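Novice: I'd like to go over a predicted model; first the sequence, then the structure.
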Amino acid sequence: DDQSRAIVTGLQELGLLEDGAPDLEMVHGTTAATNALLERKGARTALLTTAGFADVIEIGRQNRPHLYRLHQARPPQLTPAALRFEAVERLDANGAVLTPLDADALEQVIEAIAAADPESLAICFLFSYRNPRHEEQAAAAIQARLPHVLLSLSSQILPEHREYERTATTLVNAYVRPLAARYLHRLAAALDNRPVRVMQSNGGAIGIEQASVEPARLVLSGPAGGVVGAFHAAAQALEDPRPQIMTFDMGGTSTDVALCPGEIPRTGESEIAGLPLRLPIIDIHTVGAGGGSLAYVDPGGGLRVGPESAGAVPGPICYGRGGEQPTVTDANLVLGRLDAAHFLGGSDAVRLDVAGAHEALARLGAELGGYTAEEAALGVIRVANATMERALRRVSVEQGHDPRAFVLMPFGGAGPLHACELADALEMRRILIPPNPGVLSALGLLMADVAHENAQAILRDATTLAEDVGFLQEHFQRLAEQNRAILRQEGILEPRLEASLDMRYRGQSYE
C-alpha cells in the first residue's frame, strides 16, 4: 500500500494541510527502498558493464553464508542474465585507456537495451572510479536514445575499488530508483510541494530530489532515525554528551539494535537482501522479531516465532482485522501486559479482541502438548526474547563490549514491554525508557542534520601522500565542492565539512 496516504491522513487530522495552517517542513523516514529489495519488487533493471564482466554480480565473492549446508541457495538476482549487457571498452588499473569505447558496438547494445525495455539501467565499467569518461560517454548516448530510462553510474554512486561491491551497490540504486522517485514525488505532490526531507541511512537528512537520485542511501532510513533520536534523548536524560547506550527498537515486523559507545556507530560496509552495500550507514543489526511476528509449531513439534509477520493487515488477531495466527502482541495481551481498555491512550481507534487472542493462544498451547493459553503466551514471549537477546549480544559481546557497562534504551511500539527480561539476561543494570517510545524514531528525524557524504578511492601509500599533500588537497576540494553544490540546493550555504581517510597496513589487503 502507499505509505504516503498515512502521512497525508495524519497531517489532515492535525489540521496542518488546511489554508492558514502554520508553515510545514517535514522530515520523512521510509522503508520503500528496503521493502523493494527484500521482496524483490523493484524496477525492471538492466546492467551495462565492460565486455567480459557481465557475470561479476552473479559470481560475487564465492562466500558460503551457511557453511555446512549441502545445497546453497542464492538469493534471486536483481537483474537476470538476459538484462546484462556488455560494452567494448577497457581502462587499466590507473584509469588509462587500453581500449577506447567502441561507439558502433555501443549503438548495437543500446538497441538491444531498448528491445529489453528496462525502466532503469546501472552502468559499471571496470576501473571507472579512476576515470569516469567512458561511463559518462555511454550514459550520454543512452540518454539521447532512451530518455525515459533512469541511469545510475558507478563512478557517481560509488567511485571506489572492488568491482563486485561497486557493481552491486550501483545495481541496488538502479533497482529501487524508479519506485523511490515515484513514491517521493507523489508524497511531495500530496503535500502541495511543501518542503520535505528524507532520512538517510547515515543518520542525516536530504531533500527529495537528491534522495530520488540516490535512493540506495535510504535503505535504513527508518531505523537510522531511531538511533539518532535515542542517542540525543539519552544525552539529555543522562546529562552526558557521549552516553554509553544500547538501542533496542522493536516494531511490528523486526527489531533493530545498535551499540553506541559514546557516539553513533557508523560503517561503510553492510549487506542488504544478500548484496553488499558500500555506502555510509549507521551500524544497525536487524532480526525478524516484532510485535506482529507469527507464532507456530514446526514439523518437529517445536515452538517458533517469526520471522514471518502478520504485517499491518491483517495484523495480530487482537486487532480484529481478520488475523488468524497468534503473534507476539497477542501473547502480551493474554499475559496482561497490554491494557485493552486504554490501548492507544483509550482513543477507541482500535479495540482489542481479548477473547480472540486468548482462543488462538489456547489452540497453540494444545498443539504444543496441552498447555494453557497463558503458558503458550509465555513461551511465545520467551522465544521472541531469545531472538532479540542474540541480536543484542551480536552488537556487544561479539564485538568485545561488556553490555553491563551500557544503558539499555528500548523504544518502538513494543520495545519497553520486553526490556526488563532482556536487560536481566544481559545483566544490564539500567534501562532508560523515553516518555513516548513509539515516536522516538520520529523525534530522531527532527533532530537529524542535513547531511551528504561522498568518497573517492585514491589507492596511494601514506609516504607518497605525505610527500605530495597537494594531491590530497585537490581531491578534498573536488569532493567538498560536490557536497556544497548538493547542500546548497537544501538551503545550506555554509556547511560544516569533515574529512577522513580510510587507511590500512601494507599487506593487509590485496589491492
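Specialist: Okay, I see it. Computed from a predicted structure; not experimentally measured.
Novice: Every contact and neighbour count from this point should use C-alpha atoms.
Specialist: OK.
Novice: What residues does T50 make contact with?
Specialist: Neighbouring residues of T50 by CA atoms under 8 Å, 6 or more residues apart in numbering: E86, A87, V88, E89, R90, C124, F125, L126.
Novice: got it, and A391?
Specialist: V257, H285, T286, V287.
Novice: Could you identify which of the contacts of T50 has the most neighbours?
Specialist: C124 (31 neighbours; other CA atoms under 10 Å).
Novice: Quick check: the gap between it and L11.
Specialist: When distance is defined by CA to CA, to the nearest Å, C124 is 42 Å away from L11.
Novice: let's bring in a second model and compare:
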Amino acid sequence: MSTLLGVDVGGTFTDFLLWEDGAFRIHKRPSTPDDPARAVLEGLDELGAPPDLVIHGSTVATNAVLERRGARTALVTTEGFRDLLTIGRQTRPAIYDLEPETPGPLVAPDLLFEFTGRLAPDGTVERAPAPGEAAGLLRAAEAAGAEAVAVSLLHAYANPSLEAAFAAAGTPLFLSLSTEVSPEYREVERTATTALNAYVGPVMSRYLARLAEGLRTRGAGGLQVVQSDGGAAEVERASRFPVATLLSGPAAGVQGALAVARDAGFERIITFDMGGTSTDVALCDGVVPTRADVVVAGFPARTPVVDVHTVGAGGGSVARLD
C-alpha cells in the first residue's frame, strides 16, 4: 500500500498528515522561515516513514511577494511600453483616499528594456526585430545584475514567435515568457503576471530543488506542489511557473475541507482555516469556488485560484484595545 504525506508550510507551524497502512498520522512542528525546507525535512525525520509521494502546500511564492524578497527582475516590453506596469490601468481601489499607498515596482527602472519587434493584433509581424536583438537584451539584463527576466510583448498571445526568440537565445537567468505564463489578451494583467512569475521564480526553484534533494536522500518518492486552483503539479512545472502557487496553502485547505464535508453528507459549506498568522474562509456550494485572477500585495496575477478570503489574524495574533 502506498504511503502518502501531505505537508502544509504555514507562517507559524508546518503540519504533516501521513497516510500509512490504512491509517492517518498527524504531526506538527514550528516553521523555519529562514529555510522552509528545513522544517519539512526535520518533520519527515521525526515521522520516520519515507513516503512514496509528498504533496506540498507552499507559501514560499506568496511570502516572497509580500515581503519583497523576490529576485532582481528585468522586464522586456515592446518599444514604447516600458512603463506599462507603472501606468497600469489607472484604477483607484480606494477612490476617496487622498493619500493612497501603492506598492513599489517589482522591476527597477534600470531593468526596463524595450524590444523593437512588434506584432499587429492579429499576430502578424508588423516590425521585425534587429538580428540578435533578443540575445543582446538578455546579456544587457544579466550585466545589469538581473537574476530573472520577464518578456511580455504586445499581442504576443496571438503569435509566440517573437518571445520564443528569447528562449532560443539561451540565458543563465530565470526566463519568464508571457506566451507561456499567461497567453491571453489584456497586456497589463499579462505583463504583471509574467513579471510576478519571474520575480518569485529563482526563490521558488531554489527552494524546491533543496526540498526535492532532501526528500530523495531520505528515500522519499515523488514531490508534487499544490497549485492555487487546488490541483497539483510536478516540481519541474512548479519551478517554471511559480505564480500558479501564490495561493497554494489556502487552496489545499479548501479542497480538504470539502472532501471531509462530503464524507459527512454535506455539499454546501463554509470553510474556516485558521493558522497562526492568518485565517482563510471560502464558500463552497457543492464545488470548490474558483476565479480567474488574484491580487497579491497590490499586484494583479491572471492565474486560476480558489476563491478564498483571507484575514490577517490567526491563532497567534494578539489583540489590544487602543
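Specialist: Right, received. Where do you want to start? Remember, it's a predicted structure, so these values are computed and weren't measured experimentally.
Novice: What TM-score do the two superposed chains give?
Specialist: The TM-score (TM-score structural alignment, normalised by the length of the second structure) is 0.86; 286 aligned residues with a CA RMSD of 1.4 Å.
Novice: Farthest pair within the contacts of T50 of the first structure?
Specialist: V88 and C124 (12.6 Å; CA to CA).
Novice: picking up where we left off before, among the contacts of A391 of the first structure, which pair sits farthest apart?
Specialist: Farthest apart among the contacts of A391 of the first structure - using CA to CA - are V257 and V287, which lie 8.6 Å from each other.
Novice: Quick check, central residue of the first structure?
Specialist: For the first structure, the residue sitting closest to the mean C-alpha position, by CA atoms, centre = their mean, is L220 at 2.2 Å.
Novice: which residues touch the residue nearest to that residue when sequence neighbours are not counted?
Specialist: Once flanking residues are discounted, L220 of the first structure sits nearest to S201: 4.6 Å by CA to CA, 6 or more residues apart in numbering. S201 of the first structure makes contact with R217, L218, V219, L220, S221, A224, P280, I281, I282, according to CA under 8 Å, 6+ apart.
Novice: switch the cut-off to 6 Å
Specialist: R217, L218, L220, S221, A224, I281 (CA atoms under 6 Å, 6 or more residues apart in numbering).
Novice: Taking the residues you listed, tell me the two that lie furthest apart.
Specialist: Longest span within the contacts of S201 of the first structure, CA to CA: R217 and A224, 11.1 Å.
Novice: These two: who's more crowded?
Specialist: It is A224, of R217 of the first structure and A224, that has more neighbours when counted by other CA under 10 Å, with 30 against 26.
Novice: can you tell me which residue in the second structure aligns to that one?
Specialist: Counting by TM-score structural alignment, A224 of the first structure lines up with A251 in the second structure.
Novice: what's the following helix or strand after the helix or strand encompassing that match?
Specialist: In the assignment (DSSP states H and E), A251 of the second structure maps to helix 248-263. Next along the chain after helix 248-263 of the second structure, taking DSSP H and E as the criterion, comes strand 268-274.
Novice: mean per-residue distance, that following strand to the first structure?
Specialist: Overlaying the first structure shows strand 268-274 of the second structure at a mean distance of 0.7 Å from the equivalent residues (mean CA distance after the TM-score superposition for the first structure).
Novice: That strand aligns to what range in the first structure?
Specialist: Counting by TM-score structural alignment, strand 268-274 of the second structure corresponds to residues 244-250.
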